[in-house]
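Q: Here you go, sequence then predicted model.
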Amino acid sequence: MNPALGGASGRLRALPTRLLGQVAILANRCTEKALAPTGSRRYHYALLATLDEHGALSQAEAGRRTGIDRSDVAAAVNDLAGRGLVHRAPDPGDRRRNILVLTPAGRAHLAELDERLEEAQRELLPGFSAAERAHLVLILDRILESHTRAV
């Protein structure tokens, strides 16, 4: 018997909402375990990856692109800037805004996080082929997209 399902009835096992919730718990555990030795967490990774993909962004825009709450973005950016992984400076065009730039140290740290998260994917999805993982990502992305459009 799978302890994550706790002997769940067939009705519970047939509910995508329940299954996704249980998998989300496992996914978060795998992610936190993989990132723990680095001193980084999921928000750190999301911000670093977003800056790497999009270049310099305002702190507010980085929050919007990652879906991280404003206060959580501020705390994560403070930590990343304190570790020299991002550079934060006032926007010359609007001193009320902060612009974030990924530093070379941040880029190196991101590469380490990518490797660790790849291992977390393998831990979460043992026995899944690359094609199966890609298909699962498409399905999950489709769920998110349908709710993003509905909001």
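A: Noted; the coordinates are in hand. Numbers count the residues shown, from 1 in each chain.
Q: make it CA atoms for all contacts and neighbour counts henceforth
A: OK.
Q: does residue 105 really touch residue 85, like I thought?
A: Yes: with contact defined as Cα atoms under 8 Å, residue 105 counts as touching residue 85 (5.4 Å).
Q: Between these two, which is the more surrounded one?
A: When residue 105 and residue 85 are compared for neighbours, residue 85 comes out ahead with 22 against 13, by other Cα atoms under 10 Å.
Q: Quick check: the more buried one vs residue 18, distance?
A: According to Cα to Cα, to the nearest Å, residue 85 and residue 18 sit 37 Å apart.
Q: Residue 111 too?
A: From residue 111 over to residue 18 (counting by Cα to Cα), the distance is 33 Å.
Q: Same question for residue 139.
A: Going from residue 139 to residue 18 by Cα to Cα gives 16 Å.
Q: Over to residue 132?
A: 21 Å.
Q: ok, now residue 105?
A: Residue 105 is 40 Å from residue 18, where distance means Cα to Cα.
Q: ok, and what's touching stretch 98-115?
A: 35, 38, 45, 48-49, 51-52, 55-59, 84-91 (Cα atoms under 8 Å, 6 or more residues apart in numbering).
Q: Just the buried residues of the helix or strand that residue 121 is a member of, please?
A: Taking DSSP states H and E as the criterion, the element that holds residue 121 is helix 104-124. For helix 104-124, the neighbour count (16 or more other Cα atoms under 10 Å) marks 106, 107, 109, 110, 113, 114, 116, 117, 120, 121, 124 as buried.
Q: Which helix or strand lies directly C-terminal to that helix?
A: helix 130-150.
Q: next one: that next one to chain centre, how far?
A: From the chain centre to the centre of helix 130-150 is a distance of 15 Å (Cα atoms, centre = their mean, to the nearest Å).
Q: Put this next to the previous one:
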Amino acid sequence: MTRTALDQMECSIARALDVVGTAHAVLILRNAFNGMRTFDAFQAHLGMSSSVLAARLKLLTTAGILEKRPSPTDGRSFEYRLTAKGRDLYPVLVALLHWGETWDASPDGPRLTLVETATGRPVQKMAVRSEDGRALDPREVTAVPGPGAGHKTHSLAGWRRRG
């Protein structure tokens, strides 16, 4: 059985994972969201080889998630900045953070707490919400194929109705 390339699958999750589905890519994004911008800073903090880091940064820039710009302070180096497409991944990383703090918590307390800059108050836990703001359990949500859906998406969406 041959494996379908993720970027060829009829699935938004698979196609997103094709770009950001490695631990290295997610950790680079985490650091970028925390203000890290240079190759040297990423490498020093993440401890990955320069070849792996260069490959992941290239993938993220080619995908339009990061933008590579000349450094304003050193014309020989570059900075990596999140694009609008990259910033749209923020809720995904926050959801992973909240999940990790819930299901793999440190006995000493939270490793990291996100607070709203203006108020200093913790941000709410990520959730899928109804129109009125209620957090919804997965059992309360139905996946409905849209106009771009093909056979596999229709098949997947039908699984819940079968069970």
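A: That came through, no problem. Just so it is clear, the structure is predicted and the values come from calculations on it, not from any experiment.
Q: What is the resulting TM-score of the chain superposition?
A: Remark: TM-score between the superposed chains equals 0.51 [TM-score structural alignment, normalised by the length of the first structure]; 96 aligned residues with a Cα RMSD of 3.2 Å.
Q: what's the longest strand along the first structure aligned against in the second structure?
A: Of all segments of type strand in the first structure, defined using DSSP state E, the longest is strand 94-102. Using TM-score structural alignment, strand 94-102 of the first structure corresponds to residues 74-82 of the second structure.
Q: May I see the buried residues of the matching stretch?
A: 78, 79, 80, 81, 82.
Q: can you list those in JSON lines and add distance to residue 151 of the second structure?
A: Output for the buried residues of stretch 74-82 of the second structure, formatted as JSON lines (distance: Cα to Cα, whole Å):
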{"residue": "78", "distance to residue 151 of the second structure": "44"}
{"residue": "79", "distance to residue 151 of the second structure": "43"}
{"residue": "80", "distance to residue 151 of the second structure": "39"}
{"residue": "81", "distance to residue 151 of the second structure": "38"}
{"residue": "82", "distance to residue 151 of the second structure": "35"}
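Q: which residues in the second structure form helices?
A: 12-20, 23-33, 39-46, 50-62, 84-87, 90-103, 151-162 (DSSP state H).
Q: Pick the most buried one from those.
A: helix 23-33 (a mean of 18; mean count of other Cα atoms under 10 Å).
Q: and that one, which stretch of the first structure?
A: Counting by TM-score structural alignment, helix 23-33 of the second structure falls onto residues 42-52 of the first structure.
Q: The matching stretch vs the second structure, average offset?
A: Taken over the aligned residues, the distance from stretch 42-52 of the first structure to the second structure averages 0.7 Å (mean Cα distance after the TM-score superposition for the first structure).
Q: who's in contact with residue 159 of the second structure?
A: Contact analysis of residue 159 of the second structure by Cα under 8 Å, 6+ apart lists nothing.
Q: What's the separation between it and residue 88 of the second structure?
A: 29 Å.
Q: One more: residue 29 of the second structure?
A: Using Cα to Cα, residue 29 of the second structure is found at 11 Å from residue 88 of the second structure.
Q: Can you check which residues contact both of these two?
A: By Cα under 8 Å, 6+ apart, residue 29 of the second structure and residue 88 have no common neighbours.
Q: if we can go back for a sec, average offset of the longest strand of the first structure relative to the second structure?
A: Strand 94-102 of the first structure differs from its equivalent in the second structure by a mean of 1.6 Å after superposition (mean Cα distance after the TM-score superposition for the first structure).
Q: tell me the angle of that strand relative to helix 59-66?
A: Taking axes from the mean of the first three to the mean of the last three Cα atoms, to 10 degrees, one finds strand 94-102 of the first structure and helix 59-66 inclined to each other by 50 degrees.
Q: to the chain's geometric centre, what's the distance from strand 94-102 of the first structure?
A: Distance, stretch centre to chain centre, for strand 94-102 of the first structure: 22 Å (Cα atoms, centre = their mean).
Q: For residue 30 of the second structure, give me its contacts.
A: Counting by Cα under 8 Å, 6+ apart, residue 30 of the second structure touches residue 93.
Q: if I look at it, how far off is residue 23 of the second structure?
A: Distance, residue 30 of the second structure to residue 23 of the second structure, using Cα to Cα: 10 Å.
Q: Then residue 108 of the second structure?
A: The value you get for residue 108 of the second structure to residue 23 of the second structure, if Cα to Cα is used, is 25 Å.
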